[in-house]
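Student: with the sequence up front, the predicted model follows.
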Amino acid sequence: MAPSALPAPGTAGPSAGQDAADGRPVVLDRRTGPFGEVVLRRHGALLQIIANGCFLMDTSDGRSERLLVRAALTELTSGSGAARPHPPRLLIGGLGVGFSLAEAAAEPRWGGIDVVEREPAVLDWHRAGPLAAHSGGALTDPRVRVVQADLLAHLHSVRGRYEALCLDIDNGPDWTVTEDNDGLYSPAGLAACRAALTEGGVLVVWSAQPSATFPDLLGDAGFVGVRTEEVSVARGVPDVLFLASRHSATRSA
């Protein structure tokens, strides 16, 4: 399906800022790609991303998405205090509505910031569409590199590159957007996450709900210091961050 025309950043399209006459959300763009359908719609003041009919995220809050990045930096800087040869390098898995990337770009202590996003439509919505305001121009930050790829494929292509991985591509390890995303949370996928980290690196995974099994899977994959943080939301169960670190087998957890 050909993409619909998008308004330039900072400008309003014909349906921006209002719902349909019956109060329903207004579709701003709808595309079909290799991973299914993605939709950007506006509901009142909110922008929403829908993937394959599943609500993925919106611009209503963003606290937990920002905390995703802050928690990773806190974990890195609260360790042994040993000097690093360079500022920590960050991978953000999933651009989404841009909260995590904007948080990272606003923090001068990060070195290189790679954001991996597989949906061309999402990149377009940030480069020349309504979501540009929410990523705050971060895509033009000289530290930021956009990688248009499947996250798991990218992880398999790197080894020891990042000090931190911040992953937010699903509603959680037990609630994936597409079935093939299950591979990221499998033993092989978590092993790829661990291999992409430097010694002492940190993995943080965002989830819309708790998981009884994921912490054990992280431990089985060789991560240490596994813990969870809950972030309260206006309605429903809290968002959850899963945190874990990579250390060698010879180093004490």
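Tutor: Sure, I can see it.

Student: only C-alpha atoms from now on, for both contacts and neighbour counts.
Tutor: Noted.

Student: secondary structure element for Val202?
Tutor: strand 197-207 (DSSP states H and E).

Student: let me see the ranges of the helices in the stretch 151-253 of the chain.
Tutor: 151-156, 187-196, 214-220 (DSSP state H, counting those that start in this stretch).

Student: tell me which of the ones you listed lies nearest to Ala138.
Tutor: helix 151-156 (19.7 Å; C-alpha to C-alpha).

Student: show me the contact partners of the closest one.
Tutor: With contacts defined as C-alpha atoms under 8 Å, 6 or more residues apart in numbering, helix 151-156 is touched by 93-94, 116-118, 183-184, 189, 192-193, 196.

Student: again, only using 6 Å
Tutor: Contacts to helix 151-156, defined as C-alpha atoms under 6 Å, 6 or more residues apart in numbering, come from residues Ala192.

Student: ok, now stretch 228-238?
Tutor: Stretch 228-238 is contacted by residues 239-242 when judged by C-alpha under 6 Å, 6+ apart.

Student: can we see that at 8 Å?
Tutor: By C-alpha under 8 Å, 6+ apart, stretch 228-238 touches 63-64, 208-209, 239-243.

Student: with neighbour count and distance to Ala102 added, can I get these in JSON lines?
Tutor: Formatted as JSON lines, those follow (neighbours: other C-alpha atoms under 10 Å; distance: C-alpha to C-alpha, whole Å):
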{"residue": "Arg63", "neighbour count": "14", "distance to Ala102": "12"}
{"residue": "Ser64", "neighbour count": "24", "distance to Ala102": "13"}
{"residue": "Ala208", "neighbour count": "24", "distance to Ala102": "20"}
{"residue": "Gln209", "neighbour count": "17", "distance to Ala102": "23"}
{"residue": "Asp239", "neighbour count": "20", "distance to Ala102": "19"}
{"residue": "Val240", "neighbour count": "21", "distance to Ala102": "20"}
{"residue": "Leu241", "neighbour count": "28", "distance to Ala102": "18"}
{"residue": "Phe242", "neighbour count": "23", "distance to Ala102": "21"}
{"residue": "Leu243", "neighbour count": "24", "distance to Ala102": "20"}
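
Student: included below, for side-by-side comparison, is a second structure:
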Amino acid sequence: MAEPTARVLDRRDGPYGEVVLRRRGEGEAAVFEIIANGCFLMDTSDGRSERLLVRAALDATPVPRPSLLVGGLGAGFSLAEAAADPALSRITVLEREQAVVEWHSGPLGRFSAGSLKDPRTEVVIADLLDHLRGTRDRWDVVCLDIDNGPDWTVTDANGGLYGFAGLTVLQRVLTPSGVLAVWSAAPAPDFEERLRARFARVRRMDVLVDRGAPDVVYLASQVE
């Protein structure tokens, strides 16, 4: 069976280039796609690895009422998983594209499951690394779902997030027992090596998905 034709629902020129929301199919079976500067970022066909990103990080934290930062709103699966946990005390979402946030008041709203209206949730529209460099906030859990992972970034600036300088910033915004979780569309061995150089404990989790090669979630913390 031929794949349904993609229909453009919205197209915006933002501070980082063009972002597009497309839909394939109709009704409950419809799949929505987010495209940035002509590069496929994500779709709503399978959110298992995005949900695992949050669930595994929360399971790893020893803090009973943790605070959590989600880097990248995207299709909303990660935020929905976080908001479904009543133990979380505070949820911060950093998303640099205003359009993506607005799409969750429309076509993408069912995937974030109303979690943007959760009283614990604060949405900050900013570049993640720029914001973290200037903040004094700390979080018990930081979950990153930026671009397609460490080895496949849409803008060159995002590559800095996964280098040693970016990891230094991430370490600073984590509490002493904090957990860092990073989503990737494929294994990123160089990034994993940098993680192991900076964190006492690093774990890689492969997540089988229908579209092909497994997604990968990296977990890192200073607690053995």
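Tutor: Arrived safely. All values derive from a computational prediction rather than experimental measurement.

Student: report the TM-score for the pair.
Tutor: Once superposed, the chains reach a TM-score of 0.94 (TM-score structural alignment, normalised by the length of the second structure), with 219 aligned residues with a C-alpha RMSD of 1.6 Å.

Student: returning to that earlier point: pull up the aligned stretch in the second structure for the strand holding Val202 of the first structure.
Tutor: Under TM-score structural alignment, the match for strand 197-207 of the first structure in the second structure covers residues 174-184.

Student: any idea how far Gly96 of the first structure is from the alignment partner in the first structure of Pro15 of the second structure?
Tutor: Aligning on TM-score structural alignment places Pro15 of the second structure opposite Pro34 in the first structure. Look at Pro34 of the first structure and Gly96 of the first structure: by C-alpha to C-alpha, to the nearest Å, they are 17 Å apart.

Student: those two: which has the busier surroundings?
Tutor: With neighbours defined as other C-alpha atoms under 10 Å, Pro34 of the first structure and Gly96 compare such that Gly96 has more, 27 against 7.

Student: residue in the second structure matching the more buried one?
Tutor: In the second structure, Gly96 of the first structure lands on Gly74 (TM-score structural alignment).

Student: just to check, its match is in contact with Phe40?
Tutor: No - using C-alpha atoms under 8 Å, Gly74 of the second structure is not in contact with Phe40, being 11.8 Å away.

Student: identify the contacts common to these two.
Tutor: Counting by C-alpha under 8 Å, 6+ apart, the residues touching both Gly74 of the second structure and Phe40 are Ile34.

Student: all strands for the second structure, in order.
Tutor: In the second structure, the strands defined using DSSP state E lie at 6-14, 17-24, 31-36, 39-43, 67-71, 90-95, 121-125, 139-144, 174-184, 201-209, 212-221.

Student: TSV for these, including distance to Arg55 of the second structure?
Tutor: Formatted as TSV, the strands of the second structure follow (distance: least, C-alpha to C-alpha, whole Å):
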stretch	distance to Arg55 of the second structure
strand 6-14	31
strand 17-24	27
strand 31-36	23
strand 39-43	19
strand 67-71	11
strand 90-95	14
strand 121-125	17
strand 139-144	10
strand 174-184	10
strand 201-209	12
strand 212-221	11
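
Student: got the contact list for the aligned residue in the second structure for Gly172 of the first structure?
Tutor: Using TM-score structural alignment, the equivalent of Gly172 of the first structure in the second structure is Gly149. Contact analysis of Gly149 of the second structure by C-alpha under 8 Å, 6+ apart lists 182-186.

Student: please name the nearest non-neighbouring residue to Gly149 of the second structure.
Tutor: Take Gly149 of the second structure and drop its neighbours on the chain: the residue closest to it by C-alpha to C-alpha, 6 or more residues apart in numbering is Ser184, 3.9 Å away.

Student: which helix of the second structure spans the most residues?
Tutor: Longest helix in the second structure by number of residues, with DSSP state H as the criterion: helix 48-60.

Student: contacts only, for the spatially most central residue of the second structure.
Tutor: Using C-alpha atoms, centre = their mean, the residue of the second structure that lies closest to the mean C-alpha position is Asp145, 2.3 Å off. Listed by C-alpha under 8 Å, 6+ apart, the contact set of Asp145 of the second structure reads 50, 70-74, 182-184.

Student: right, I'll leave it there.
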